[in-house]
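Asker: With the input below, show me the fold.
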Amino acid sequence: MRSLTRDNRFAFFTASALFVVTMALSIITESYYLMAIPFAALLFQTGWSSFSLIFFLLITSIPFSAETQVTESLGTDLPDEPLMLLVTLLFFFHVLNNTKAFFKMIWHPLIWLILLSFCWAAIASMFSTQPVFSAKFLLAKTWYISAFLAGFILVSSRKDALKITAVILAVSMLICTMIILIRHAMLDLSFADINIAVSPFFRNHVNYSALLVCTIPIWYGCWKLSSSKRRNVISIIIVVLLIALFLSYARGAWLALIVAVITGWLLMRKMILRSLLIVALLATIMIGWLIKEDNYLRFAPDHNTTIFHEDFSEHLVATYELKDLSAAERFYRWIAGVRMIPDHWLSGFGPGTFYNNYKPYAVPAFQTWVSDNEERSTVHNYFLLTTVEPGIPGLAIFLLLVGAVFYYAQFLYHRIKDPLYRTASFVAALIFSMILTLNLLSDLIETDKIGSLFFLCIAALVIIDKKTEKSQSLS
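Answerer: Predicted structure coming up:
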C-alpha cells in the first residue's frame, strides 16, 4: 500500500509540474496551444491503460468535429484529428507490446490491398510534382489507416467492440442531427440557409448529408437485431433521420440511399459482383463516347445562365437542364482531370497535387462563376482523383479493393449464421456502397467524416471474417 501511495504521489507531482511549466511557457511565448500538452499526456496515460476508451472517444467526436484554422497555413479538425494522432501513437506502442497477436489479426487480403495502395501512393510521391503536398498526404493517410483500420482491429478483442462502435457513431450523429434540425427550423428550413445550420460541425450540407445517410444502415441493423419494443423507438429514429436527410437538400446523399437499397437487394441474391462489372462496363462505354470526337463539348454550359439558385425547386430544375452551378463546375474539373491523365499516366501528378496542376488542362467553354476555386477543392470524383494523382496503377488497386470489399461482404453474409455478424457484414456493404456513390460526386474519403467510415467498414469485415472463420471450420 505504501509503494502504491508513493507512486501516486510521484504521478501527481509530475502532472502538476508539467501543467505549471506548460502554462508558464504558453504565457511567456503567447503560444497558448502548449496548454494542451498536459491534457494530451493525461489522455495518453488513459489510452495506455484502456486503448478502447480513447478509440471510442474518437468515434464519438467524428460528427462534432469542426474545421479549425490553427495558423494561416495550417488547418485541422478539432477534436477528432488530434485524437487520431493519439490513437495512432497508442496503436504503435500497443503493437510493440504484442506484435505477434496483432500481425496474426491483420493477415487478411483486404489489409494487403490497403497496404498495397499506400505503398503505391508512397512510390507516386517520389515522382510528385509537389513533393511537400504528397508528403503531407501520406502522413494524413498514415493516421487514418492506423486510427480507424488498425485501431478498430486492435479493440476487436472485446466481444462487443463492433456493436459499441456502431452505436456510439450512430447516437453521436443522431444528437448532432437533432441540433442541426432545430437550428435549421429556426431558419425556416430553407435551402439557402442549410449551410449556416450545419456549421461549425460540417463544412457544408453535402458533408453533413454524407455522414447522416451513412448512419441510417446502422440504425437499420439495430432495428433488425432488436426486440419488438425497441423496434418501435428505432423506427421513429429512422423516420426522423430520413426527414433530416430530405431537409439536407443534398442530391448525392439521396442517390446514395437508393444505391444502398439496391446494393442490399443484390447482396442477398449473390449478384453484387456481376453488377459491379456491368456498371464498370457501362461507365467505360459512356466515358469513351464522351471522349470520342470531343462529344463532351455538347454539354458546355451557358456561362451567364449557370448560376447558384437559392430556391431548391429551381435548383432541381437547373440540375435537369444542366444549368446548375455545382454540376457545371464538376464538369469543368472532370474534363481537366481526364486531360491530365495522359501526361502522367503511370505515377500520376502525385498525391494531394490536383489543385496545383489542373487549371492549365481545363477547357474554357466549361468555366463557371466559381472556377477560381478559392476554397482549393479538388476534382469532385474520387475515382478520377485516384487516376490523376497516383496514376492508373493507383486506380487499379483501388478498384481491386472495392471489388474485394463487396466480395467479402457478400461471402460473409451468406456464410455466417450468427445474427450480429451477419447483420454487421450487410450494414458494412450498404455503408460502403453509399461512400462510393457519394465519391462519384465528391472526394470525401480524404475527410474525417467519411474517410473514417471507409476504413471502419473495411476493418469491420476483417474482424467479422477473423472472428467467424474458426467457428465455421469447426462446424
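Asker: From now on I want contacts and neighbour counts done on CA atoms only, so please keep to that.
Answerer: Will do.
Asker: Okay, helices next: where are they in the stretch 301-450 of the chain?
Answerer: 312-320, 325-340, 354-357, 382-388, 391-415, 419-438, 448-474 (DSSP state H, counting those that start in this stretch).
Asker: got the angle for the longest one vs helix 419-438?
Answerer: Comparing the axes of helix 448-474 and helix 419-438 via axes from the mean of the first three to the mean of the last three Cα atoms, to 10 degrees yields an angle of 140 degrees.
Asker: now for helix 448-474, which elements pack on it?
Answerer: The criterion is 3 or more Cα pairs under 8 Å, 6 or more residues apart in numbering; DSSP states H and E, and the helices and strands that helix 448-474 contacts are helix 109-126, helix 131-144, helix 151-155, helix 205-225, helix 391-415, helix 419-438.
Asker: chain center to the fifth one: distance?
Answerer: The reference is to helix 391-415. Centroid displacement of helix 391-415 relative to its chain, using Cα atoms, centre = their mean, to the nearest Å, is 17 Å.
Asker: Could I get the buried residue list for that helix?
Answerer: 391-395, 397-398, 401-410, 412-414 (16 or more other Cα atoms under 10 Å).
Asker: measure residue 206 to residue 313 for me?
Answerer: Between residue 206 and residue 313 the distance, using Cα to Cα, to the nearest Å, works out to 17 Å.
Asker: The two - which one has more neighbours?
Answerer: Neighbours around residue 206 and residue 313, counted as other Cα atoms under 10 Å, are more numerous at residue 206. The numbers are 22 against 11.
Asker: didn't the more buried one look like it was pressed against residue 254?
Answerer: No: Residue 206 is beyond contact range of residue 254, at 10.7 Å (criterion: Cα atoms under 8 Å).
Asker: Here is a second sequence; please produce its structure as well for comparison:
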Amino acid sequence: MPQKAVIRIALFYLISIGFIFLNLWFVVEKHMLYANVLPLVFAVLLLAVYSFDKVIYLIAFLAPLSIPLREYLPGIGFDMYIPTEPLLFGLLLLFILKVIQERQFDRKILLHPVSLAVYLNLFWILITSVTSTMPMVSFKFLLMRIWFVVGLYLLTAKIFKDGKNMEKYVWLYVIPLMLVIFYSTYRHLGYGLWDKQAAHFVVSPFYRDHTSYGAATAIYIPFLVMFILSKTYSKNVRLLAAGALAVVTLGFLLSYSRAAWLSIIVAFGVWTIIKLRIRFKPLFITVVSVLVLFFTFQSQIVMKLEQNSEESSANIMTHISSISNISSDASNMERINRWSCAVRMFADKPVVGFGPGTYMFKYARYQLSKDRTIISTNSADGGNAHSEYLGPMAESGVLGLATYLLIIILVIYTAVSTYTRLSDYRLRSIVLAALIGLVTYYIHGFLNNFLDTDKISVPFWGFTAMIVAIDILSRKQEMDTEQKQD
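Answerer: All right, here's what the predicted structure looks like:
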C-alpha cells in the first residue's frame, strides 16, 4: 500500500477516535448532553465541503420544519431559525473560502442582470447600514440577507445550471410543508376548522403566524398544478402532485390569509395574460388608465370602502369581502397604521432611511392616536411594516425601494422573455410555474413581509435562481444551435 494512503487512513482513524473521546468527555464529564449533536454537525460540515448541493437540499427540506431559537432559549437577545440559518451561514463561509482559493465562480450567474440588481440592492443596504440609527441591527440584517442570497440564489443557481434538480428542490420543500399542514390541521380540529382565530397559532412553532403559512402554501400551488398538467412527468408523479395539491390547498384555505387568497387570484390573472400572449402596450395602457382613474376618484373610492362593515370571519365569502373593510376590521386598520408610519418615516429620512431592520424599533413615535387600533403596540415585538415595499422605503430610503423593485422587474422580464424563447416544454413549464409562484409573493408583499425568514426566502430566491439558470441555459443552447447551422 502506498505510503500516502497509509498516512491518510491513519489520520482518518486518529481524528475519528479523538472526536469520539472528545464527545464522551463532553457528555460524561461535563454533562453536556447536547454534545451528542456534534457528530451530526461534523457530518454536515463534511457534506458542505465535498457536496454543497446536498446542504442546499437539506436547507430546502428543513425550512418548513425550522424553529426560532427563542423557542429553545426564551429571553435570548437575538433570534434565528434553527437549523437552517446556521447552515446558511456555514455555506456563506464556505463560499467565501472557495472563491478565495479558486478565484472563480460561474461568471454567467455572477454577471446576469438579475444578479447585478441583487448586488446593487445589497450595496445600498450596506450603505444604509453604515448610516443607520441602529448599526448593529442593520448589519445583522445585511448579514442575514447575504447568506440568503449566497446560499439560496447564487449556489442554488449553480446546481440548476444544467436544467436539472429543479423539481427536486420543489418537492424537498413541499413534502415537509405537508407534514406541517397535517400538524396544524390536527391542532385546528381541536378548536373547530372554522375557528379563524385558531389559525393564528396552530401553525406555531413552525411558522410565525397564519399569514406566512398562507404565503408559503400559495407560492407552491402553481408548481403543483404544473406537475399535474404537464405530460413530461410520469403518471405516478402527477398522481403524487394531485395528492400534494389537495393537502396544500387545504392548508392554504385554513390559513385564513386574505393576502394569500388575493395573491392567487392576481397570479391566475398574470398566468392568463402570459398564456393569451397579450401584448405589453395594451396591458401597460390599461394599468396606467386604472391608476389614473383611481387617483382621480380616490376620495369617492375611500368613502365607498369605509362603508364596508364586513369583518374577518370564518365564513369564507365574508372573510374575502372584509379585505376592503378599512373602517372597522382591526387587521386592515392596523396595516394602514403601519403603512402610514412607514410613509412618515420616509418623509423624515427620504435618502438613507432609518437603517435596514430598524422599522419595528422606530415606528412607535410615528403612530397617530387617530390611527391606533386595539392591536397597536409600541414595542419591538409588534411585527414589521407589513409591506415588502414600504418597509425598505422607510428603512433604506428611496433607493431601498427602487433597488428592490428593480430585482422584481428584471426577474419578470427575464422569465417572460425566456418563456417565449424556449422550445423545451419542460423548461417552459418550470419558468412559468416559478414566475407565477413568485408573483403570488410579489402581490403578498404589498400586505406582509417575510423575506427575513427561511420559510419564504427558500422559494423566493430559489425560484429566482431557476429563472436565471434556465435563461442562461437557453441562451447557451441558442448559441450552440447557431454554431451548428454555420
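Asker: returning to what we had before: need the helices of the stretch 301-450 of structure 1 in TSV with distance to residue 139 of structure 1, can you?
Answerer: Converted to TSV, the helices of the stretch 301-450 of structure 1 look like this (distance: least, Cα to Cα, whole Å):
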stretch	distance to residue 139 of structure 1
helix 312-320	38
helix 325-340	24
helix 354-357	17
helix 382-388	17
helix 391-415	18
helix 419-438	22
helix 448-474	14
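Asker: need the contact list for the equivalent of residue 428 of structure 1 over in structure 2.
Answerer: Per TM-score structural alignment, the equivalent position to residue 428 of structure 1 in structure 2 is residue 434. With contacts taken as Cα atoms under 8 Å, 6 or more residues apart in numbering, residue 434 of structure 2 has the following neighbours: 222, 223, 463, 464, 466, 467.
Asker: How many neighbouring residues does the counterpart of the second one in structure 1 have?
Answerer: In structure 1, residue 223 of structure 2 lines up with residue 218, judged by TM-score structural alignment. Applying other Cα under 10 Å, we find 25 residues neighbouring residue 218 of structure 1.
Asker: still on that earlier bit, what's the closest of the helices of the stretch 301-450 of structure 1 to residue 31 of structure 1?
Answerer: Nearest of the helices of the stretch 301-450 of structure 1 to residue 31 of structure 1, taken as Cα to Cα: helix 448-474 at 26.1 Å.
Asker: In structure 2, point out the residues matching that closest one.
Answerer: Residues 454-480 of structure 2 are where helix 448-474 of structure 1 aligns, with TM-score structural alignment as the criterion.
Asker: How about the matching stretch, which residues are buried there?
Answerer: Along stretch 454-480 of structure 2, these residues count as buried under the neighbour rule (16+ other Cα under 10 Å): 454-474.
Asker: circling back: ok, which of the helices and strands packed on helix 448-474 of structure 1 comes nearest residue 305 of structure 1?
Answerer: helix 205-225 (23.1 Å).
Asker: Which other helices and strands does the closest one contact?
Answerer: Here helix 205-225 of structure 1 touches helix 161-185, helix 194-198, helix 228-247, helix 251-268, helix 419-438, helix 448-474, going by 3+ Cα pairs under 8 Å, 6+ apart.
Asker: Which strands and helices lie in contact with the second one?
Answerer: I take that to be helix 194-198 of structure 1. Under the contact criterion of 3+ Cα pairs under 8 Å, 6+ apart, helix 194-198 of structure 1 touches helix 161-185, helix 205-225.
Asker: Please work out which of those helices is packed deepest.
Answerer: helix 205-225 (a mean of 22; mean count of other Cα atoms under 10 Å).
Asker: next one: it to chain centre, how far?
Answerer: For helix 205-225 of structure 1, the gap between its own C-alpha mean and the chain's C-alpha mean amounts to 13 Å (Cα atoms, centre = their mean).
Asker: Please apply the same query to stretch 149-157 of structure 2.
Answerer: That offset, for stretch 149-157 of structure 2, works out to 13 Å (Cα atoms, centre = their mean).
Asker: Likewise for stretch 477-486 of structure 2?
Answerer: Shown here is stretch 477-486 of structure 2, whose average C-alpha point lies 37 Å from the average C-alpha point of the whole chain (Cα atoms, centre = their mean).
Asker: Now do that stretch: everything it contacts.
Answerer: Contacts to stretch 477-486 of structure 2, defined as Cα under 8 Å, 6+ apart, come from no residue at all.
Asker: hang on, the earlier thing: mean shift between the match of helix 448-474 of structure 1 and structure 1?
Answerer: Once superposed with structure 1, the aligned residues differ from stretch 454-480 of structure 2 by a mean of 1.4 Å; criterion: mean Cα distance after the TM-score superposition for structure 1.
Asker: what do you get for stretch 396-412 of structure 2?
Answerer: Taken over the aligned residues, the distance from stretch 396-412 of structure 2 to structure 1 averages 1.2 Å (mean Cα distance after the TM-score superposition for structure 1).
Asker: what span of structure 1 lines up against that stretch?
Answerer: Taking TM-score structural alignment as the measure, structure 1 aligns residues 390-406 with stretch 396-412 of structure 2.
Asker: so who does the corresponding residue of structure 1 for residue 82 of structure 2 touch?
Answerer: Pairing criterion TM-score structural alignment: the partner of residue 82 of structure 2 within structure 1 is identified as residue 78. Residue 78 of structure 1 makes contact with 65, 66, 67, 68, according to Cα under 8 Å, 6+ apart.
Asker: Noted, bye for now.
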